[in-house]
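Q: sequence first, then the predicted structure:
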Amino acid sequence: MSKVFLFLKKLDFKKHHALYVMALPAVLVLLIFAYIPMFGLIMAFQDLNIAKGIFGSDFVGLKNFQFLFTTTDAWVITRNTVCYNVVFIFLNMFFAVLLSILLNEIHSKILAKTLQTQFIMPYFLSMTVVSIIVYSMLSLNNGYLNRMLMALGYNKINWYMVPKYWPFILVAVNLWKGVGYQAVVYLASISGISEEYYEVAVLEGASKFQQALYITLPHLKAIITIMLILSIGGIFRADFGLFYTVPQNSGPLYPVTDVIDTYIYRSLTTLNNAGMATAAGLYQSIVGFILVLAANKLVTKVSPENAMF
């Protein structure tokens, strides 16, 4: 109790009451939308009956998890979720760093700001808008790509019925939408690098490539590490809009577009199985948490100064 009292005393509500009042809305939002819903995790261990409610439904132990992992869908959705996210993480990081270095070389402020705005704009588009843009490109009868194919003498492709093209389409859409935002984050870090490093490098005869390799990249190591750790933590979570809205929820594409998040949604809306959906969500959270700890532990071993905690 004495430790609790000392902790409350350090908070000093009277002295910092204005700051606590300003923080209160954020704390309430976090409490209502992040912590209180955690009580719903009990559904992962129940055969949920809506009429009986959470506290009246029968407990089934780990049967929801057993059913989830014994279905053929478990391997498909886990494989798709992990593989796509691994590709997204490293491709986005590579192109974002490359783009930030190129933008940093533009000396015209007007041109630089214009290009930054254009590259970051897709990030703020909703996936509904993105899906419409993609559909305008891939529509069977009126899509731009099919028109180009027909103009070149090839047959039209029913893109929404052929799975083999979609891994490339989804990767391209993800890059187009997300790389600009990451590039601006890296660019902000680059802008903090002292110009003296580059001036000395020029005097020593270093090329632009050598400057980027030996000056820019080492200074970006900390922010790259932090973003990598955070990304690894979300490797079992997929962008629902990207995998559900963009492919138009097309059944023939499920083998390459179905991920854990879309599977949870279908479990709720089609199968009416809230227990299994909750089990899948809990599975995501636990694995993601373990991955964050593992990634941070690895960084601590290799480069302790860049670890998050």
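A: Done, it's in.
Q: C-alpha from now on. contacts and neighbour counts both.
A: Will do.
Q: buried residues in whichever strand or helix holds Gln211?
A: Gln211 belongs to helix 208-211 when assigned by DSSP states H and E. Neighbour-count burial for helix 208-211 flags Gln211 (criterion: 16 or more other CA atoms under 10 Å).
Q: A further structure is provided below for comparison with the first:
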Amino acid sequence: MPDIPVRKRKSVLYNLGKFKVLYLMFLPGILFLLVNNYMPMFGVLIAFKNVNYADGIWGSPWSGWDNFKYLFSTSDAWEITRNTLAYNTVFIALNLIVGVGLAILLNEVKNKAMSKLYQSLMLLPYFLSMIVVSYLVLAFLGKDSGFMNSTILQLFGGQPIDWYSEPKYWPYILPLVNTWKNIGYYAVIYLAAVVGIDEEYYEAAVLDGASKWHQIRYITVPFLVPLIVIMTLLQIGRIFYADFSLFYQVPLESGALFPVTNVLDTYVYRTFLIGGDIGMSSAAGLYQAVVGFVLVLVSNTIVRRMDKDNALF
């Protein structure tokens, strides 16, 4: 290292020796990141190739941008893009509003045993397989024996509905199912931040005559803003990714629901099943990753200009 000043070189060597145990602990995570996240990136080449199994990935001819043209030239391009963006936008909003709301409510539960019970009950659906969730939804929405048709609608004198043949209901059903399944995860994260707020702020607010709503508005929410920004930016990065199981398993692959349940992931999957073209599937994945990356950069830049301290990086 001839270009590094002697004093700086000694400082680097000193830090390496002083923190060598920490670096060794850090090493497995770095290796996992390289093997799991960076080495597979060579598969990006597949998006620009017309892959055939006889020649392999490297020997297959280049296709240029043809695989990407497929995504935008199809008649369903607008539909799947609209559904993917619209649903994820609603999911992000619900995860934020409901997650923060439940976290604040849980913080008001002073009985520790009941608080733990509520947290466990909310978090339980997060660990359920989407296949199990799809059967639970079927138990509610089944045409003949579903709880909605056999109990709720009869109670109010309504007629049974064939839920899996009526697209107009699913823009409401899918966000509801997604929120029920995932909200425990977000609520627990926000609750950890709420619990960390110093109680002295609330005591001072009470002495000044602040109501509970004013305490939430002027103390709790401002303290949660940095975490809210981080969680929102991370979700924006995956706004072009759809929960495949949610849109594939829960509607039971009903063709009548495709106009409102067909998203980019399910469309590519069905196309791959029909044509078996992994180049097109890889092009879709690369497209989602690049757009998500750009959206995170743009969103973070906007946040940085508004408040530098709340930016992700």
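A: Received the coordinates, thanks. These numbers come from a predicted model, not from an experiment.
Q: TM value for the aligned chains?
A: The TM-score (TM-score structural alignment, normalised by the length of structure 1) is 0.93; 309 aligned residues with a CA RMSD of 2.3 Å.
Q: give me the contacts around the helix holding Gln211 of structure 1.
A: For helix 208-211 of structure 1, contacts defined as CA atoms under 8 Å, 6 or more residues apart in numbering pick out Tyr198, Ala201.
Q: how big's the offset between it and structure 2?
A: For helix 208-211 of structure 1, the mean distance to aligned residues of structure 2 following superposition is 0.6 Å (mean CA distance after the TM-score superposition for structure 1).
Q: so that helix matches what in structure 2?
A: Mapped onto structure 2 using TM-score structural alignment, helix 208-211 of structure 1 covers residues 212-215.
Q: also stretch 112-128 of structure 1?
A: The aligned range for stretch 112-128 of structure 1 is 115-131, by TM-score structural alignment.
Q: what does the matching stretch contact?
A: By CA under 8 Å, 6+ apart, stretch 115-131 of structure 2 touches 106-107, 109, 180-185, 188, 245-246, 249-250.
Q: list the buried residues of stretch 141-158 of structure 2.
A: Buried-residue list, stretch 141-158 of structure 2, by 16+ other CA under 10 Å: Leu141, Gly142, Lys143, Gly146, Phe147, Met148, Asn149, Ser150.
Q: inside helices: which ones of those?
A: Among the buried residues of stretch 141-158 of structure 2, the members found in helices (DSSP state H) are Leu141, Phe147.
Q: number of nearby residues for the aligned residue in structure 1 for Ala242 of structure 2?
A: Residue correspondence, TM-score structural alignment: Ala242 of structure 2 in this structure matches Ala238 in structure 1. Residues lying near Ala238 of structure 1 (other CA atoms under 10 Å) number 19.
Q: in a helix, that's where Ala238 of structure 1 is, yeah?
A: No. Counting by DSSP: H, G, I helix; E, B strand; the rest coil, Ala238 of structure 1 is not found in a helix; it is coil.
Q: residues touching it, list them.
A: With CA under 8 Å, 6+ apart, Ala238 of structure 1 has these contacts: Thr81, Asn85, Val259, Ile260, Asp261.
Q: biggest separation within the residues you listed, which pair?
A: Asn85 and Asp261 (12.8 Å; CA to CA).
Q: now the equivalent of Pro61 of structure 2 over in structure 1: how far from Phe45 of structure 1?
A: Using TM-score structural alignment, the equivalent of Pro61 of structure 2 in structure 1 is Asp58. Note on Asp58 of structure 1: its distance to Phe45 of structure 1, by CA to CA, to the nearest Å, is 9 Å.
Q: just give me the match in structure 2 for Val185 of structure 1.
A: Checking with TM-score structural alignment, Val185 of structure 1 has Ile189 as its match.
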